[in-house]
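Peer 1: Fold the following for me, if possible:
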Amino acid sequence: MTLIKSISGIRGTIGGPAGDTLNPLDIVKFTSAYATFIRRSGKSNSNKIVVGRDARISGEMVKNVVCGTLMGMGYDVINIGLATTPTTELAVRMSGADGGIIITASHNPRHWNALKLLNHEGEFLTKADGNEVLSIAEKEDFEYADVDNLGKYVEDNTFDQRHIESVLALELVDVEAIKNSHFKVVVDSVNSVGGIILPELLDKLGVEYKFLNGEANGDFAHNPEPLEKNLGGIMDELKKGGYDLGIVVDPDVDRLAFIQEDGKMYGEEYTLVTVADYILDHVKGATVSNLSSTRALRDVTEKHGCKYYAAAVGEVNVTTKMKEVGAVIGGEGNGGVIYPESHYGRDALVGIALFLSSLAQKNVKVSELRASFPNYFIAKNRIDLTPSTDVDAILVQVKEKYGKEPDVQVTDIDGVKLDFPTKWVHLRKSNTEPIIRVYSEASTMEEADALGKQLMQIVYDMQK
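Peer 2: As a prediction, the model looks like this:
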């Protein structure tokens, strides 16, 4: 059983002893700390906090504890019910709330849940703000409201529709072209909230669809991370023929992957690449992704005569960099599309609408669209260490070893990334385990894996 407290919130497995799992006592403690932080920040004074959740089996229990605690802290609660992460983010902004809590463990298995914390702009807390929440929780430095100042509770189920309307209103979402294309798609919403909101979006876009795992009961039919090894069902359905595209989302609908019409994976790294290429066809500007994302985004950006920037891993790091450079599109290679014209958060609905707009305007098959982009492969490995290993010292040694190489660009804003002329490798330490994650990319999977293993051996040799 596991309980992980981090700057982005609290997550863990359900059931077990207090302090070791995600249980009511720790939910109360962390929610109280968050409410205390929001009040002290003074960024907004509506006295309202939005709560939304995915369809996890434990979601109802966690929601009840969160909402009751917020009311006990004197906050009015706007419960938007079963809702995607981007819907909840938008609801904070649309309602003028002081903040929001999203109850979701994203792509983690069914026995996990989490609280993700938003500021008054509907965006994830910064590292400094997250650390302040952790500090308040550790000290239990909070005070509850007296009986005359308890918060009120309302339910508002309008935000799905408002979210969809905001997507359709985006200038580069070509609703007419999508409708005229008469797309036929298969969707795997992994038994969560995508099965509620995506049919409404696709209806508005005139897309014919079939859903797999569409019932939002939280009993995930397969591992919910949208990776090829978990998507045999939808890939087999596409291979039967008669479909233009497969669409896959994770339980809270902020990650997006596609399946080609021939049943092959489009590649989750290429969700952002494709959307960015479409955006840059119409609007020139900078792009941003994290250091562990495919080089294809840089290539596509430079093809359009624009500038690409890399950010540290983590959505808040990407959005911070996007604001800094005025990026027109950004995101993460895990299928996360962040489009500032909508909001600064990963949003699969926005990604679907922009991807279909590109497909409709170019009038090509999905496999043909994929073939138009540079082809890269990412290998993912890990180095297991002992708890006493000085990971930072090892990464410094790697940086020093390659820093003098003329054909290697070294980036150290998040671990160490080594950019070679035709490939790269990124080493970063885990925040929760004594391991170093080793991601590497090249023009073939064999070359990518070989590069990763080469660096792994160097690290092993450094420990001798």
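Peer 1: alpha carbons only for contacts and neighbour counts from here, please
Peer 2: Will do.
Peer 1: Okay, helices next: where are they in the stretch 101-250 of the chain?
Peer 2: Here the stretch 101-250 of the chain has its helices, by DSSP state H, counting those that start in this stretch, at 127-139, 159-168, 175-181, 194-204, 232-239.
Peer 1: Name the SS class of residue 68, please.
Peer 2: Here residue 68 is recorded as helix under DSSP: H, G, I helix; E, B strand; the rest coil.
Peer 1: picking that back up, residue 409: which of the helices of the stretch 101-250 of the chain is closest?
Peer 2: Nearest of those to residue 409, taken as Cα to Cα: helix 127-139 at 26.7 Å.
Peer 1: Show residues contacting the closest one.
Peer 2: With contacts defined as Cα atoms under 8 Å, 6 or more residues apart in numbering, helix 127-139 is touched by 5-9, 29-30, 32-34, 36-37, 142.
Peer 1: Can you list the buried residues in it?
Peer 2: Neighbour-count burial for helix 127-139, counted by 16 or more other Cα atoms under 10 Å, picks out 129-134, 136-137.
Peer 1: follow-up on the earlier one: would you turn the helices of the stretch 101-250 of the chain into TSV with distance to residue 75?
Peer 2: Formatted as TSV, the entries for the helices of the stretch 101-250 of the chain read as follows, by distance: least, Cα to Cα, whole Å:
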stretch	distance to residue 75
helix 127-139	17
helix 159-168	20
helix 175-181	39
helix 194-204	28
helix 232-239	43
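Peer 1: that older thread, and of the buried residues of helix 127-139, the nearest to residue 284?
Peer 2: residue 129 (32.9 Å).
Peer 1: quick one: that closest one from residue 95, how far?
Peer 2: 22 Å (Cα to Cα, to the nearest Å).
Peer 1: for residue 316, same thing?
Peer 2: Using Cα to Cα, residue 316 is found at 22 Å from residue 95.
Peer 1: Looking at those two now, which is surrounded by more residues?
Peer 2: residue 316 (19 against 16; other Cα atoms under 10 Å).
Peer 1: to compare against the first, here's another:
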Amino acid sequence: MAWAAANSDWMVSSYTISSIRPAPRPEQPSRADRGARAVSPCPLYPFRMERQTASAGAQQQSARDTGASPLMITVSGCRGVVGGSLTPETICRYVGAFSAWLEEQKAPGDGPVVVGRDGRRGGDVIADIAMSALRASGRRVIDLGIAMTATTGLMVRRHNGAGGLVVTASHNPAEWNGLKPLTADGRAPDASQAERIVTLFHEGRRVLAPHDALGARDGDDTGHHAHVAAVLEAIDRVVNIDQIKRRGVRVALDSLNCSGAVGGMLLLDALGCELIHVNRDSSGDFPHPPEPIEEHLKDLCMLVKESFCDIGFAQDPDADRLVIVDEKGTYIGEEYTLALGAEALLGAGGFGSAATLAANLSTSRMIDDVAKKHRARVVRTPVGEANVVSAMVREGCALGGEGNGGVVWPEIVHIRDSLSAIALTLALMTRENASLSELVGRTPAYAIDKRKVAIREGLADKASAAIRQRWSKARIDTQDGVRIDLDDEGAWLHVRASNTEPILRLIAEAPTKQRAAALLDEAQSVIEGA
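Peer 2: Predicted coordinates:
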């Protein structure tokens, strides 16, 4: 089915491989005919590296306040500061490790690597280096240009790719950039796969092809349209698209001048929305700090209110997160994105037996309330998109995500996707014939509080044991630190060690701010007394 946008000269249509425009190149032998390629260690490059994972805040402080320039090689990929730790040598070294990992996977043998970038400044240079390194390994490359992480994942599958690379630093500050690997399934590697890539990086492994077997580089600019077409096809099974069009929703969208701008415009136009689109030029110039939190989105809140919009949406640079502003100009909080998406999908029915959802241990219990309403169940996972997605694949989940505004709708792609979240939210408003503030008012409200507690090195396990002992009669989950569920009062506490600092991260949720703060106070007292 094709969806034409009103008042536009484009059409979102079903994706066809013939729409690729390959660059001219000589005929090349297949990989099977090329013979074995060299898999070898590469020399160590002179760079400063930190292997641990760091939060965006810790990274920003390290890079700016202390003048340091850390390189983060983690299960999430590679990140560093452009002009500092993220050097051309580092990029080639990481891509070499990724290529060696692809060689180990041996599937699909002749598949290309699909490359997209989030649009931030300097990303084109990093993408060029990465694609050259991939071609040197004998891999054909499909260059999407500026593309959402979810779009890149979807196109990996459409091209029957061996994997993908996204040039992005997610919501990190503008001076940061990095590489995020994707599997042949178009999703983030699971924990064991990601650890293997990290190991290959530290071993200096790489793959080198002979001169007559270097990979080609082709361009494909159909990714935005293919992604939007997939979302439209899926959302039409939730609520008839014509109903959304008739509602004529007035939407303000802040795309941060990055990868979500084109897809967001195409989707909202196809859904018949009246769009006020700010920060949409794909220049990569951030008009405000890129993390989509309340203090960074005051202009959007004002725009929604003053322009009489029905809703406002904000994306981060690679558009894998979505936060929402209601018609009153109120930032409703990241946690609502997943809860509203789940309500939209589960309320449409059609799941036969009870549906299953997935969310990490630090995600609001709003998702549990939505699931209970529809007789669904929630699978909890350790923090991290890859952990959520692994559970979704294992359990056959209808939807999943995290409390940071990330929604994973497997009908589209197993990656957090702001376009899926936009469509589900608008579908819910249409089906319920309700404003966003009314929908929020129908959802049980909770207060979340967070804190960091310093501990001496090596005492995290002892502190966690003390937490378990204090709440021994509660429901306890130890997948990722320790989570205590106090079901009788609708509250929970999650305590987990930082990977980068000698601290414990505490997060509590309760029906009131006072109770959430009291839980943190008590947990901190237990930890300090351990």
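Peer 1: re earlier: just so I know, which of the helices of the stretch 101-250 of structure 1 lies nearest residue 361 of structure 1?
Peer 2: helix 175-181 (6.5 Å).
Peer 1: Quick one: the strands in the stretch 1-150 of structure 1, in order.
Peer 2: 3-6, 9-13, 48-53, 76-82, 99-103, 112-118 (DSSP state E, counting those that start in this stretch).
Peer 1: The third one vs structure 2, mean deviation?
Peer 2: Overlaying structure 2 shows strand 48-53 of structure 1 at a mean distance of 0.4 Å from the equivalent residues (mean Cα distance after the TM-score superposition for structure 1).
Peer 1: quick revisit: by neighbours, which of the contacts of helix 127-139 of structure 1 wins?
Peer 2: Most neighbours among those, by other Cα under 10 Å: residue 34, with 28 neighbours.
Peer 1: What lines up with that one in structure 2?
Peer 2: Alignment note: residue 34 of structure 1 maps to residue 98 in structure 2; criterion TM-score structural alignment.
Peer 1: Which residue is the nearest non-sequential neighbour of its match?
Peer 2: Closest residue to residue 98 of structure 2 apart from its sequence neighbours, by Cα to Cα, 6 or more residues apart in numbering: residue 197 at 6.0 Å.
Peer 1: separation between the one you found and residue 106 of structure 2?
Peer 2: Relative to residue 106 of structure 2, residue 197 of structure 2 is positioned 15 Å away (Cα to Cα).
Peer 1: cool, residue 190 of structure 2 as well?
Peer 2: Residue 190 of structure 2 sits 17 Å away from residue 106 of structure 2, going by Cα to Cα.
Peer 1: Specify the residue positioned farthest from the middle of structure 1.
Peer 2: What lies farthest from the middle of structure 1 is residue 148; by Cα atoms, centre = their mean that is 39.6 Å.
Peer 1: what would the contacts of helix 127-139 of structure 1 look like in TSV with distance to residue 266 of structure 1?
Peer 2: Formatted as TSV, those follow (distance: Cα to Cα, whole Å):
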residue	distance to residue 266 of structure 1
5	34
6	33
7	33
8	30
9	32
29	42
30	39
32	43
33	42
34	39
36	44
37	42
142	48
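Peer 1: Looking at those, which is nearest residue 371 of structure 1?
Peer 2: When the contacts of helix 127-139 of structure 1 are ranked by distance to residue 371 of structure 1 (Cα to Cα), residue 8 comes first, at 36.6 Å.
Peer 1: And the closest one, what's its match in structure 2?
Peer 2: Using TM-score structural alignment, the partner of residue 8 of structure 1 in structure 2 is residue 76.
Peer 1: Cross-check the contact I'm expecting between residue 219 of structure 1 and residue 112.
Peer 2: No: the criterion here is Cα atoms under 8 Å, and residue 219 of structure 1 misses it with residue 112 at 11.8 Å.
Peer 1: who's more crowded, those two?
Peer 2: Each of residue 219 of structure 1 and residue 112 has its neighbours counted (other Cα under 10 Å); residue 112 has more, 24 against 17.
Peer 1: And the more buried one? What does it align with in structure 2?
Peer 2: That one, residue 112 of structure 1, aligns with residue 176 by TM-score structural alignment.
Peer 1: could you pull out the strands for the stretch 301-450 of structure 1?
Peer 2: Counting by DSSP E, counting those that start in this stretch, the strands of the stretch 301-450 of structure 1 are 308-311, 329-332, 336-338, 377-384, 409-411, 416-419, 424-429, 435-442.
Peer 1: which residues of structure 2 does stretch 158-166 of structure 1 align to?
Peer 2: Using TM-score structural alignment, the residues of structure 2 aligned to stretch 158-166 of structure 1 are 222-230.
Peer 1: Now find how far off-centre the matching stretch is within its chain.
Peer 2: The chain centre lies 18 Å from the centre of stretch 222-230 of structure 2; the measure is Cα atoms, centre = their mean, to the nearest Å.
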